[in-house]
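**Student:** How does the following fold in three dimensions:
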Amino acid sequence: MSIPIRHQGAMADSSNISAVDSNMYRTIFGDDAMRFIMCDTAFEERMVQVEISLARIQANLGTIPKQAAQDIANDCNAAKLDRGRLQQETELVGLPVWGLVRQLSAMVRDETSARYLHGGLNTHDVMDLARSLQMKDALELICSRLDTIRNRLVALTHQYRKTPMVARTHLQHALPSTFGYRTAIWLTSLDRHSERLQQIKPRLLLAQVGGASGSLASLSEHEPEGLRLVRAISEELGLYQPNMPWHAARDGLAEVVSLLALIGGSLAKIALDIVLLQIPEVSEVAEPFVAHRGASSTMPHKNNPVLSEAILALSKMLRQEAGLALDAVPSDFERAGSGAWQLEWAALPQSFTYCSAALKHTEEVLTGLRVDENRMLHNLNLSRGLVAAEHVVVALHEKYGRARSHDIVYECCRQAVQKNQHLSSTLKQREDVTICLSDAEIDWYCDPANYLGLTPRFIDIALAGR
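**Tutor:** Prediction:
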């Protein structure tokens, strides 16, 4: 179907259809810091960097003239690339390096020096090296944002470690807890992700140098030369040296996308808790107030938790990208010809961008999180002692055993609900309870503050050294 004439001009100026690059939604599903690292321009710059570094290394190893390497470094400039032509040639070839090398060769003014460009590597090597450099920067941003959130959670846990609230299971009141315990749970999940991000680097940020099919056959006449090249490129680019080429083993890329999805899931857990705690009937916490954020076009009173909603959406989008990355793992033989490689081109930049946006939103939510301690205490007491019912079971256990004690307290709980009484009142009316516990002891066991278990100790463990 042809585009109506009245829309053709608009399409030329605003043709983005992806949410991450949408003029309308780009700050919800992405952020400029990660976009700067993972965009096409950055990828092109990294590929040019790889070609220049290769020439410099080969000159240092004595395999090409030093003047050629100098000419390549001086004349090759990513800013001078004809990106329209590069796009057309990428579509024609299916890969960007063929067109890139043609343009870079034309930039090198000395024809003799230009002949030494791109010697020994192939398209896969250049693209994987460039992507590894991008991921190295992207991981630094992810780690930095994650650390900021963890520091904020440490502060919240210290501040609210003794703030009583009710723990909920199946969305129902369960046992007494504290808000600091909840934030400590959030914190420890992100602590584990911080460890995973450090652990993944040696498996992910690998140099890829294999030549046409991974054997570096073009350099095999002098075996040490090929191995020195691998080591030198790894050192030059600040990447880890692989024990062998990984062009046909894409597990590391699938691992990082899966890890980003895991991080998104943990951020979504925080966001979901906040969404539920912000329900007016609960009103224990709320996102930071910004005029008109979360507003309604018809209802002036609305204050929707839109940042948390965005985090939840991003976590689901990350999960989808993880599926794509896993589909790219079973590539055929020594070069994926089944579309697996192309899946990475979509999954990697989008996953890093989605995760970075989710981290940015979470940081904003937690930095300005509004906590209503009085409301937490009010909600804790709504059940009139029922949240401490298990504590009474524990108190009766020695006399009646667990099953009988549970039945006794269960009957008292049902009676308390039916008569709209406090649990302690119904307990005091039971002879099988009062022969074991005095009225004062019943009141003590029914006080939520006296049934926090190891909550303080677990918080201490989570905050150790911080």
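
**Student:** use CA for all of it now, contacts and neighbours both
**Tutor:** Noted.

**Student:** If you drop the residues flanking it in sequence, what lies closest to residue 335?
**Tutor:** Of all residues not flanking residue 335 in the chain, residue 248 sits nearest, at 6.2 Å (CA to CA, 6 or more residues apart in numbering).

**Student:** gap between the nearest residue to residue 443 once chain neighbours are set aside and residue 379?
**Tutor:** In space, and not counting its chain neighbours, residue 443 is closest to residue 424: 6.1 Å by CA to CA, 6+ apart. Distance, residue 424 to residue 379, using CA to CA, to the nearest Å: 18 Å.

**Student:** Following up with a second sequence; could you model it the same way so I can compare the two?
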Amino acid sequence: MLDIEAAMARAQAEHGHIPKSAAEEITRQARAELVTEADFSEEYSTVRHRMVALLNVWRRSLSAEASQYVHYGATTVDIYDTATIMQINASIENIDACLAGAIDAMSELALAHKSTVMIGRTLGQHAQPITFGKKVSVWIGEYDRHRDRLSDLRERVMRSAILKGAVGDYSGLGPKAIAIEKSFARELGFAKPYTADWHGTRDVIAEYGMVLSLIAKTHARIGQEIFLLQSTDIGEVRESLPEDVVGSSSMPHKRNPIVPERLIHAGRTIPRLAEVLGDDQVNFYERDNTSRLSPIVEDISVQSATAARSLTRLIGSLEVDAEAMRRNIDRTSGYAMSQRVAFALAEHMPRTEAEALVKQIIRFSAEQGIDFEEALNTATEVNMYLHPTDITALLDPTQLDQQAIAQVEAVVADAAPKPTE
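**Tutor:** Reported below is the predicted structural model:
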């Protein structure tokens, strides 16, 4: 608050609205230790206004001249709004750095497993093989887009320092009020501020909440997927935990997920906080405030940074069980490669006939209790076109399409830090 008051005084002095000597003293005395908690509490118990209590105590450390020009023509909400914007700006920088760290961890994991085959699942069913690197590359792409959103949002945040007076029309701030506001923003390291008053709308703050909500939903989705993939029945990945971490108070064998559960929870709580910030766009008349947004901004910011750091720790130490992934592919006896077989047959017959033939062979295989490869080798319609060695190759999930590997590499390269970062 004192830094903002000092920046305002310097801006006003720059344009001759207050004496330069007063601005210099205000800047020198903008020190938090001059307003003790005890003095502030005693003053607040009398005036019942936080800003007035702060200024009354602080003025005791100033000369008569400087004291006269503290908070000159300003209104409390401008100071609070600017403080909130400064905190949001710092929070965006912090959260963006957290996401960059998560992407680094994901990129290392994706490249390490760009050829590690696992079953792809759609609608809860085995679909066809993918690589674990491909799965992680989807996460990378999503967080890279979140970083774009934060960057776009930050441009609007940087234009949101505000000094417009009691009703937002610069009244009380002198004939050079608009120029003073520009200088005020520059003093705080911000860009040219929006000329239109935004205190009653707070759409940029609402947008901040909504971007954090989107990020939290991604945390929850990834947390839920890791939660499921490390379940006993699938067992393809494991959260790395210290040996003394207790999984269950009553069942010693259990290795319960911890961070995935936290990420799922963040995907529920952070969007609820974002709703409150969105509701804060609806206010009465010019400059009323009905929702007390400061605690919400604090809570959503801290929760968002905490969740992003938790995600990075989880990804950075995730254990991948390639053997379990292969076993799960084999659970359907080769059926997961049926599309490859149909495509190979479609080079010799209409595609619809090829697909119908493969489906018929799968049904026969299941009914007879024989594996897919044996059923294909005994089907005359298949033997006419495909040799047993062709069938073996088609049913080998490790025979990867090079485009799938190139895709992972390209996603990692696209998300790599740019020279300007």
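
**Student:** Could you get me the TM-score between them?
**Tutor:** After superposition, the two chains reach a TM-score of 0.91 (TM-score structural alignment, normalised by the length of structure 2), with 413 aligned residues with a CA RMSD of 2.3 Å.

**Student:** For residue 424 and residue 379 of structure 1, indicate the residue with more neighbours.
**Tutor:** A count of neighbours by other CA atoms under 10 Å puts residue 424 above the other of residue 424 of structure 1 and residue 379, at 26 against 19.

**Student:** can you pull the contacts of the counterpart of residue 284 of structure 1 in structure 2?
**Tutor:** Structural alignment (TM-score structural alignment) places residue 284 of structure 1 against residue 236 in structure 2. Contact analysis of residue 236 of structure 2 by CA atoms under 8 Å, 6 or more residues apart in numbering lists 229-230, 320-322, 324-325.

**Student:** and of the residues you listed, the nearest to residue 207 of structure 2?
**Tutor:** Nearest to residue 207 of structure 2 among the contacts of residue 236 of structure 2: residue 229, at 33.2 Å, using CA to CA.

**Student:** Just list the residues touching the closest one, thanks.
**Tutor:** 235-238.

**Student:** any idea which helix or strand carries residue 276 of structure 2?
**Tutor:** Taking DSSP states H and E as the definition, residue 276 of structure 2 sits inside helix 259-279.

**Student:** list the buried ones in that helix?
**Tutor:** The neighbour-count check on helix 259-279 of structure 2 (16 or more other CA atoms under 10 Å) flags 259-267, 270-274, 276-279 as buried.

**Student:** got it, and stretch 89-109 of structure 1?
**Tutor:** Neighbour-count burial for stretch 89-109 of structure 1 [16+ other CA under 10 Å]: 89-90, 95-97, 99-101, 103-105, 107-108.

**Student:** Tell me the residue in structure 2 aligned with residue 75 of structure 1.
**Tutor:** Residue 75 of structure 1 maps onto residue 29 in structure 2 when the alignment is built from TM-score structural alignment.

**Student:** dump the residue contacts of its match.
**Tutor:** 61-62.

**Student:** so the alignment partner in structure 2 of residue 142 of structure 1, which of the three states?
**Tutor:** Mapped onto structure 2 by TM-score structural alignment, residue 142 of structure 1 lines up with residue 95. Three-state assignment for residue 95 of structure 2 (DSSP: H, G, I helix; E, B strand; the rest coil): helix.

**Student:** cool, and residue 241 of structure 2?
**Tutor:** Put simply, residue 241 of structure 2 is coil when judged by three-state DSSP.

**Student:** what's the strand or helix carrying residue 127 of structure 1 packed up against?
**Tutor:** Assigned by DSSP H and E, residue 127 of structure 1 belongs to helix 123-159. In terms of contacts (3 or more CA pairs under 8 Å, 6 or more residues apart in numbering; DSSP states H and E), helix 123-159 of structure 1 is packed against helix 32-38, helix 40-60, helix 97-107, helix 179-204, helix 340-367, helix 455-463.

**Student:** Which residue is the nearest non-sequential neighbour of residue 309 of structure 2?
**Tutor:** Leaving aside its chain neighbours, residue 309 of structure 2 sits nearest to residue 98 (6.0 Å; criterion: CA to CA, 6+ apart).
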